[in-house]
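K.L.:
this one's sequence-less:
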């Protein structure tokens, strides 16, 4: 089914394009060369999961930025992120690494699923984990909301030990595993 890719705020897109053409913005070594030929594609809102405290309460997430894959000759080679500041959207940083290729693979897998979704990214900092969040509410504002029980989460590689990467799992099935992993010492049962 098709994915309903959200439209990034114009200021976020503009800040990435400006940064890619700026000689003062640092980037990882391979992206430093010929940065002008990098094209920001596939904007996805990045939400941060609040610390998971149990399985009875729905998880909460808040928007932290927008991530754009950076394509060279049609292939993703990096990513650029923006963040919301008091003055609006601003460029944050350029990155590379395994999450780039994993994002591309996860998006292809998501397109093969039988239902339509609005893709987002969900960060779980306590586990150094990033997931493709497939939101079931296609009309939702991409900058707000939290994972619904029927939403799918697809951990990106590398995923924490014991969590399968690039495999879609319902939020209500993955949440207990995340809860057990981030429970404070002495409180885990």
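P.N.:
Thanks, I have the structure now. Here the structure is a predicted model, which means the values were calculated and not measured. Numbering: from 1, shown residues only.
K.L.:
please make it C-alpha for all contacts and neighbour counts, starting now.
P.N.:
Fine.
K.L.:
which residue is nearest the middle of this structure?
P.N.:
For the chain, the residue nearest the mean C-alpha position is residue 121 (2.3 Å; C-alpha atoms, centre = their mean).
K.L.:
adding another structure so you can compare the two:
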């Protein structure tokens, strides 16, 4: 089934195109792959990046939109990514970067294309676990910038995933959220030991 990529806000895309057209922005990006790219580079596959701020006692997730991420393609592969963020003045370019999440995102998107059900692609970041997942939302017509993971959505942890969580294995939100809740909940402080009377 086709994977739906929600349309990014036009001003966010413009900021990335402007940054790509600026030799100074590219040179200062500290992304060797982007600086050494041979041929034209294009921003593709815009994905809204949501951050999991907390998990409520009832097990619901509180998420917020952090920005939009574009994969920067040169030829047949993505060589970097560009992040944008919403500011009081509108959408702004944030940064170029590269690393393992670029390849992992491409891999997870190819995996999702082979699934039987259609999904809308998003990214969900879990900062407390240094974890990024491809969030496959079941409502393909939804506004990609809003909403929360629902029990039947899928989360695909991207490599490198935290220890004990398999990368690139799709998990239903209802299955993975309790694991994440357990990981991000601080352990209770043990009661002090009572000293025995002398």
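P.N.:
Here it is on my side, so go on. None of these values were measured; they are calculated from a predicted model.
K.L.:
residues making contact with stretch 136-153 of the first structure?
P.N.:
With contact meaning C-alpha atoms under 8 Å, 6 or more residues apart in numbering, stretch 136-153 of the first structure is reached by 4, 6, 45, 58-63, 116-118, 120, 131-135, 167-172, 174.
K.L.:
what span of the second structure lines up against it?
P.N.:
Stretch 136-153 of the first structure lines up with residues 138-155 of the second structure when matched by TM-score structural alignment.
K.L.:
any buried residues in the matching stretch, and which?
P.N.:
138, 140, 144-145, 148-149, 153-155 (16 or more other C-alpha atoms under 10 Å).
K.L.:
quick check: end-to-end length of it?
P.N.:
With C-alpha to C-alpha, to the nearest Å applied, stretch 138-155 of the second structure spans 11 Å between its terminal residues.
K.L.:
check stretch 82-99 of the second structure too.
P.N.:
OK, stretch 82-99 of the second structure end separation, C-alpha to C-alpha: 12 Å.
K.L.:
same check on stretch 108-127 of the first structure?
P.N.:
24 Å.
K.L.:
how near is the residue nearest to the centre of the first structure to residue 46 of the first structure?
P.N.:
With C-alpha to C-alpha as the criterion, residue 121 of the first structure and residue 46 of the first structure are 5 Å apart.
K.L.:
also residue 20 of the first structure?
P.N.:
Counting by C-alpha to C-alpha - residue 20 of the first structure and residue 46 of the first structure are separated by 20 Å.
K.L.:
residue 57 of the first structure too?
P.N.:
Residue 57 of the first structure is 21 Å from residue 46 of the first structure, by C-alpha to C-alpha.
K.L.:
trace the residue nearest to the centre of the first structure over to the second structure, please.
P.N.:
Aligned partner of residue 121 of the first structure by TM-score structural alignment: residue 123.
K.L.:
sec struct for that match, please.
P.N.:
strand (DSSP: H, G, I helix; E, B strand; the rest coil).
K.L.:
got the contact list for it?
P.N.:
47-50, 132-135 are the contacts of residue 123 of the second structure under C-alpha under 8 Å, 6+ apart.
K.L.:
ok so, going back, just the buried residues out of the contacts of stretch 136-153 of the first structure, in ChimeraX syntax.
P.N.:
The following ChimeraX line selects those of those that are buried, judged by 16+ other C-alpha under 10 Å:
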select :6,45,58,59,61,62,63,116,117,118,120,131,132,133,134,135,167,168,169,170,171,172,174
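K.L.:
trace residue 165 of the second structure over to the first structure, please.
P.N.:
Residue 165 of the second structure maps onto residue 163 in the first structure, by TM-score structural alignment.
K.L.:
show me the contacts for that match.
P.N.:
Residues in contact with residue 163 of the first structure (C-alpha under 8 Å, 6+ apart) are residue 155.
K.L.:
just the element for it, please.
P.N.:
Using DSSP states H and E, residue 163 of the first structure is not contained in any helix or strand.
K.L.:
relative to residue 178 of the first structure, how far out is it?
P.N.:
Distance from residue 163 of the first structure to residue 178 of the first structure, by C-alpha to C-alpha: 9 Å.
K.L.:
which stretches of the second structure form strands?
P.N.:
3-4, 42-55, 61-74, 77-87, 90-97, 119-126, 131-137, 154-157, 171-172 (DSSP state E).
K.L.:
JSON lines for those, including distance to residue 32 of the second structure?
P.N.:
Shown next, in JSON lines, are those (distance: least, C-alpha to C-alpha, whole Å):
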{"stretch": "strand 3-4", "distance to residue 32 of the second structure": "30"}
{"stretch": "strand 42-55", "distance to residue 32 of the second structure": "16"}
{"stretch": "strand 61-74", "distance to residue 32 of the second structure": "13"}
{"stretch": "strand 77-87", "distance to residue 32 of the second structure": "9"}
{"stretch": "strand 90-97", "distance to residue 32 of the second structure": "9"}
{"stretch": "strand 119-126", "distance to residue 32 of the second structure": "24"}
{"stretch": "strand 131-137", "distance to residue 32 of the second structure": "23"}
{"stretch": "strand 154-157", "distance to residue 32 of the second structure": "26"}
{"stretch": "strand 171-172", "distance to residue 32 of the second structure": "34"}
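K.L.:
which position in the second structure aligns with residue 185 of the first structure?
P.N.:
That one, residue 185 of the first structure, aligns with residue 187 by TM-score structural alignment.
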